[in-house]
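J.: quick check, what structure comes out for this input:
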Amino acid sequence: MGFIGWIIFGLIAGVIAKMLMPGRDPGGFFVTILIGILGAVVGGFIGSALGFGTVDSFSLGSFALAVLGAVILLWAYRAARS
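T.: Take a look at the predicted model:
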């Protein structure tokens, strides 16, 4: 997946994570993209560690791992800001 693909993948994962965890977060669009992209990395790491696979292509499993990672990062971001 190319650079633009990761940005779109991250945006979608970040938006889904914010829908699952609604609340007021500063940063808007760009922070959503960053949380989604980093969430894909975190989700891939967690998936690899648990033997579920990695986030290396666009598939339903990769997307679920990316959203899970984005939710974890969003929770950590909110906990750090409190």
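
J.: drop to CA atoms for contacts and neighbour counts, all remaining ones
T.: Will do.

J.: for this protein, which segments are assigned as helices?
T.: 3-20, 28-50, 60-81 (DSSP state H).

J.: want to throw those helices into CSV with mean neighbour count?
T.: Compiled in CSV, the helices of the chain are given as follows (neighbours: other Cα atoms under 10 Å):
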stretch, mean neighbour count
helix 3-20, 18
helix 28-50, 20
helix 60-81, 19
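
J.: please give the structure of this sequence too, so both can be compared:
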Amino acid sequence: MQLLGITILIGFLAGLVARWTTPGRGVGGFLLTIMVGIAGALTAAFLGQLMRWYEPGQSAGFVGSLAGAVILLAGYHLMARDR
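T.: The predicted model follows:
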């Protein structure tokens, strides 16, 4: 349970940095930034464990979470742009 809390906190911070570094005007607000960051952190941790980069139960860390958040945020911008 503590690991999930740490992953969410890292994801929150990674979402803020990803939002700041991703070019383009953001469509969503603060809540979307938090959700994308957390989703990026959880996705990076899951994929890292699946590829055996991390041990089971190990978090992706800030850099992995930031990469996951940037990828998800860029994908969101591409999908939102087409509308």
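
J.: fetch the TM-score of the aligned pair.
T.: Remark: TM-score between the superposed chains equals 0.74 [TM-score structural alignment, normalised by the length of structure 1]; 80 aligned residues with a Cα RMSD of 2.5 Å.

J.: got a list of what L47 of structure 2 touches?
T.: With contacts defined as Cα atoms under 8 Å, 6 or more residues apart in numbering, L47 of structure 2 has no neighbours.

J.: what's it aligned with over in structure 1?
T.: Using TM-score structural alignment, the equivalent of L47 of structure 2 in structure 1 is I46.

J.: do you know how far its match is from S57 of structure 1?
T.: Counting by Cα to Cα, to the nearest Å, the separation of I46 of structure 1 from S57 of structure 1 is 16 Å.

J.: now do the contacts for the residue of structure 1 positioned farthest from its centre.
T.: Distance from the centre of structure 1 peaks at S82, with 20.7 Å (Cα atoms, centre = their mean). If a contact means Cα under 8 Å, 6+ apart, then S82 of structure 1 has no contacts.

J.: G27 of structure 1: neighbour count?
T.: As a burial measure, G27 of structure 1 scores 9 neighbours (other Cα atoms under 10 Å).

J.: which one in structure 2 is aligned with it?
T.: Checking with TM-score structural alignment, G27 of structure 1 has G28 as its match.

J.: now its match: how far from W53 of structure 2?
T.: Using Cα to Cα, we find G28 of structure 2 at a distance of 32 Å from W53 of structure 2.

J.: ok, G68 of structure 2 next?
T.: 14 Å.

J.: same check, this time on A18 of structure 2
T.: Distance, A18 of structure 2 to W53 of structure 2, by Cα to Cα: 22 Å.
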